[in-house]
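> this one's structure only:
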């Protein structure tokens, strides 16, 4: 009899976490040992993407985690089964903890946590501690869970993975332009303000002489207007394009350099791995989770978190040193072998087996 996995994600967007659920569901569907279903809101992009790929889906009604229709659908699906409910975002973690407490032990509960913030007080933190196991997508996140009271034997590290075959190599242009790219939701923790201030340093020539350059920001979110205002203050509004949400697989081959200036909360950055897959030199802030991926001057450059001057100098260095870029790109390709969707799914399957023995 196969082992049944319910992959629950209540997000209404398609970001890195939702892509990880999709990759995992694909690999589980290929295994005769497991059955799985992707449970997500009826109109969520993840649900449609899974259905289009022929994966089993469980549409959930309503837009709120605690909508009675969502509860009813999940309770009906779980009833009478011995299975694993695997939650993949903060809202589904709370709902999963509640369902787990009413299953009489038949439903095992696994949370994946993708951000490195300390757990909050009250229910927002306790819902993670109620799980049979918690996966941190970086060692930093796993340590946060242990520091918050989760027994060490219940905490696991499984880095996110990507399917590198879906990415096309960087486009080689002959026009002499330098394109500096950034990908991420327009939210504070992604460090867009650090990036724009670094562009200001480049514009003023403080980091050295560059060829003609432009910057492209991929992502949507609440900081759109403040970023445009900051770009005007820095004098770079004519050199910077905010392109909204776009498929990174389409846009990143047009970059020459990838900047990842996250200031806090980062997990296992999919953007860094995507940059490696495309063949871009990557420069990232030295957050602990980023440094689990980036080895300075081997597969990327690291700069002091929040230091826009250091980011500008790093970009200028990449722009002027083709040998360094080639070395970092080669190191990134080699590192990517450690962070594939296949390796990620294999680690989850081993954890599932241990929870269902």
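Noted; the coordinates are in hand. Computed from a prediction, not measured in an experiment: that's the story for all the values here.
> Only C-alpha atoms from now on, for both contacts and neighbour counts.
OK.
> what sits against the nearest residue to residue 56 once chain neighbours are set aside?
Of all residues not flanking residue 56 in the chain, residue 37 sits nearest, at 4.9 Å (CA to CA, 6 or more residues apart in numbering). By CA atoms under 8 Å, 6 or more residues apart in numbering, the residues touching residue 37 are 5, 6, 7, 25, 55, 56, 57, 58.
> how much space between residue 37 and residue 320?
Residue 37 is 49 Å from residue 320, where distance means CA to CA, to the nearest Å.
> Ok, residue 18 next?
Counting by CA to CA, the gap from residue 18 to residue 320 is 37 Å.
> Which residue ranges of the stretch 101-250 of the chain form helices?
Ranges of helices in the stretch 101-250 of the chain, per DSSP state H, counting those that start in this stretch, are 123-129, 139-147, 192-203, 224-234, 248-251.
> A further structure is provided below for comparison with the first:
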């Protein structure tokens, strides 16, 4: 229960889907709602999944009016919300919300501290994009790489705080033993260029070709000179504009029978039936949520060596790392994991230790500490 002296946090997110960023907003709102030190309201488009999720948990919701969600009516609604409390922080969580937050800051003056969270490591583009971040009193970057991008764009490093995204371990299910003799790789991510699906399909071609070489060269030790691969397949969760292009490429390389596109699914339901997670992203990662989901599920992780991924994964300890865009290295890592039970066990143990540092509770505590500094 909060008091009249509690600092009031307005969490502003203009997304109309329940993706990873919105889940982070919900986790933070839930922690603030349970706190005696803070009060919270989730400001988001009327009818958005985040609004429903927050309301179901008893968290106050400010439905923003208008189709565009940052109309003059939305600006007025936020101003009324801020005026009702003695100490307020406006905290934005997506790019459009950051624009609206900067507009609020310019309209309200310095009376309400403004915090932005930046979840991706893409360079800031236009001057307008930079200005909205420069307007903030503090910017939370979800990785050190993202923080470096912000600093390179001209933000004062003293205003940048690295706060990795967190997960709620209680929401996830442990890996299940299927008992079918197959090895199932999973990948979770929108079918967009930065996620590296094209690299994965090339890697499947390499893996399949070398498997055929093993079979043809058994007398001389095989192409890899290692344990034979079990029957294997890859399940891809996600939807996006590259679906048809990826299907065509898989057909062209002859790996379609190994590959199942499952569309948009709840990763919590899919990962327990996988044996390893693939994260072959080629750019733009922030603080990968699916790596943490794999750790808590009990899966070994194979990821690309992007800077943000390397903040989470230590090669050979809690995952395997392949250079970004290197299909052959990715295929080699897949084979190692599929054929080496001791390696899988070591990576799973390392992941179980690592995920304790990236929980929703730790993430919320870090944000609360940031709010206190803005008093």
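Happy to help now that I have it. Because the structure is a prediction, the values reported are computed rather than measured.
> Among the contacts of residue 37 of the first structure, which are located in strands?
5, 6, 7, 57, 58 (DSSP state E).
> Hmm, residue 177 and residue 255 of the first structure touching each other?
No. Contact between residue 255 of the first structure and residue 177 fails when scored by CA atoms under 8 Å: they sit 10.3 Å apart.
> Neighbour count for these two, which is higher?
Taking other CA atoms under 10 Å, residue 255 of the first structure and residue 177 do not tie; residue 255 has more neighbours (23 against 13).
> gap between that one and residue 306 of the first structure?
If you go by CA to CA, the gap between residue 255 of the first structure and residue 306 of the first structure works out to 22 Å.
> and what of residue 85 of the first structure?
Computed as CA to CA, the residue 85 of the first structure to residue 306 of the first structure distance reads 38 Å.
> which of these two has more neighbours?
Between residue 85 of the first structure and residue 306, residue 85 has the larger neighbour count (other CA under 10 Å), namely 27 against 19.
> Residue 25 of the first structure matches what in the second structure?
Taking TM-score structural alignment, the alignment pairs residue 25 of the first structure with residue 29 from the second structure.
> nearest spatial neighbour of its match, skipping sequence neighbours?
Nearest non-adjacent residue to residue 29 of the second structure, counting by CA to CA, 6+ apart: residue 40, 6.5 Å away.
> How about residue 23 of the first structure?
residue 341 (6.2 Å).
> before we move on, what about residue 283 of the second structure?
For residue 283 of the second structure, ignoring the flanking residues on the chain, the nearest one in space by CA to CA, 6+ apart is residue 194 at 5.3 Å.
> how about that neighbour, what does it touch?
Applying CA under 8 Å, 6+ apart, the residues contacting residue 194 of the second structure are 281, 282, 283, 284.
> One more pass at 10 Å, please.
For residue 194 of the second structure, the residues meeting the contact criterion (CA atoms under 10 Å, 6 or more residues apart in numbering) are 280, 281, 282, 283, 284, 285.
> Please convert the residues you listed to a markdown table, extending it with distance to residue 298 of the second structure, secondary structure and neighbour count.
Formatted as a markdown table, those follow (distance: CA to CA, whole Å; DSSP: H, G, I helix; E, B strand; the rest coil; neighbours: other CA atoms under 10 Å):
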| residue | distance to residue 298 of the second structure | secondary structure | neighbour count |
| --- | --- | --- | --- |
| 280 | 19 | coil | 27 |
| 281 | 21 | coil | 25 |
| 282 | 24 | coil | 21 |
| 283 | 26 | coil | 20 |
| 284 | 26 | coil | 19 |
| 285 | 22 | coil | 22 |
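> Out of these, which are shared with the first structure?
Compared against the first structure with both residues aligned by TM-score structural alignment, their matches' CA atoms under 10 Å, the contacts of residue 194 of the second structure retain 280, 281, 282, 283, 284, 285.
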